[in-house]
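**Q** coordinates only, sequence not included:
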């Protein structure tokens, strides 16, 4: 078996209009029955990454209220270095919507990236009783 890097499908540059908010490497315990990374694990990481920018605005408790869109573009594999980029797309009175894009740097193709997931999520600022509250301006 050759140790040559596998060719990437559609390698892309990393986004310049979003902020890097999380980097993580999935491990064997995160796999599904096919040996790829379980989609639910990816979704949890996207939710964590998506909360970073809203937390700066909300200045307190918040909750995920909607996953508006979630697209798995390519599988994630054990050992991929995942980079999560986010940007705020909307700020309302009590809620914030963000776009998250996930890029994989494949274990054998270091320095080249492929977009594996993109999502849109909405978070709402909440008070101590869990009720929506205004976002500080």
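**A** Happy to help now that I have it. What you see is a predicted model; the values in this text were computed from it and never measured.

**Q** use CA for all of it now, contacts and neighbours both
**A** Noted.

**Q** Can you classify residue 77 as helix, strand or coil?
**A** Classification of residue 77 using DSSP: H, G, I helix; E, B strand; the rest coil returns coil.

**Q** Pretty sure it sits against residue 38.
**A** No: using CA atoms under 8 Å as the test, residue 77 is too far from residue 38 to be in contact (9.3 Å).

**Q** who has more neighbours, these two?
**A** residue 77 (21 against 18; other CA atoms under 10 Å).

**Q** Against residue 17, how distant is the more buried one?
**A** 26 Å (CA to CA, to the nearest Å).

**Q** Am I right that residue 84 is in a strand?
**A** Yes: assessed with three-state DSSP, residue 84 lies in a strand.

**Q** Next one for the comparison:
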């Protein structure tokens, strides 16, 4: 992944839920020494599914990655914090915003936003057909 702009130190969001924390390891690197974008995407999908699964209370499937922005490279040893919030609930689908912040291993206590994404999941039955999401 290529740096899109200079890192800006930020505070962690308070209007979203911390749903996942992970530290990428050397096996997750590309040839340039940065973490594979696909590795980050897989973890974003897992993070997005946490609140969706809680709301759907059953099976669901990722149906769309509506937006995915890599803002900064992820490095080996970064402590990644994945924050999520539900932004829309439809009849059978749910859309979630995920933001990923890195705490660089050597600069602990300082955070930069490295990725943000918007994903849509659909509630499904045992045969994979869409079903209504239960009312809250």
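**A** Received it, and whenever you're ready, just let me know what you need. Just so you know, these numbers come straight off a predicted model, no measurement behind them.

**Q** Select the longest strand from the first structure.
**A** As assigned by DSSP state E, the longest strand anywhere in the first structure is strand 113-125.

**Q** Check which helices and strands it sits against.
**A** Judged by 3 or more CA pairs under 8 Å, 6 or more residues apart in numbering; DSSP states H and E, the packing partners of strand 113-125 of the first structure are helix 39-58, strand 62-72, strand 95-105.

**Q** what range in the second structure does it sit on?
**A** Matched against the second structure by TM-score structural alignment, strand 113-125 of the first structure falls on residues 111-123.

**Q** do the same with stretch 75-91 of the first structure
**A** Under the criterion TM-score structural alignment, stretch 75-91 of the first structure matches residues 73-89.

**Q** quick one: buried residues of that stretch?
**A** Of all the residues in stretch 73-89 of the second structure, those buried under the rule 16 or more other CA atoms under 10 Å are 73-86, 89.

**Q** how deep is residue 101 of the second structure tucked in, by neighbour count?
**A** Residue 101 of the second structure has 26 nearby residues by other CA under 10 Å.

**Q** Wait, it touches residue 108, no?
**A** No: in this structure residue 101 of the second structure lies outside contact range of residue 108 using CA under 8 Å: 11.9 Å.

**Q** With adjacent residues omitted, what lies nearest to residue 64 of the first structure?
**A** Counting by CA to CA, 6 or more residues apart in numbering, residue 64 of the first structure lies nearest to residue 123, which is 4.4 Å off, once chain neighbours are set aside.

**Q** Is it correct that the one you found is in contact with residue 51?
**A** Yes: under the criterion of CA under 8 Å, residue 123 of the first structure makes contact with residue 51 at 7.4 Å.

**Q** ok so, going back, next up, the contacts around the residue nearest to residue 64 of the first structure.
**A** 51, 54, 62-66, 95-97 (CA atoms under 8 Å, 6 or more residues apart in numbering).

**Q** Check those residues for burial and list the buried ones.
**A** The neighbour-count test (16+ other CA under 10 Å) applied to the contacts of residue 123 of the first structure identifies 51, 54, 62, 64, 95-97 as buried.

**Q** Would you mind measuring from the spatially most central residue of the second structure to residue 11 of the second structure?
**A** The centroid of the second structure falls nearest to residue 44 when counting by CA atoms, centre = their mean (2.6 Å). Residue 44 of the second structure sits 19 Å away from residue 11 of the second structure, taking CA to CA as the criterion.

**Q** Now do the residue nearest to the centre of the second structure against residue 52 of the second structure, distance only.
**A** From residue 44 of the second structure to residue 52 of the second structure the distance is 13 Å (CA to CA).
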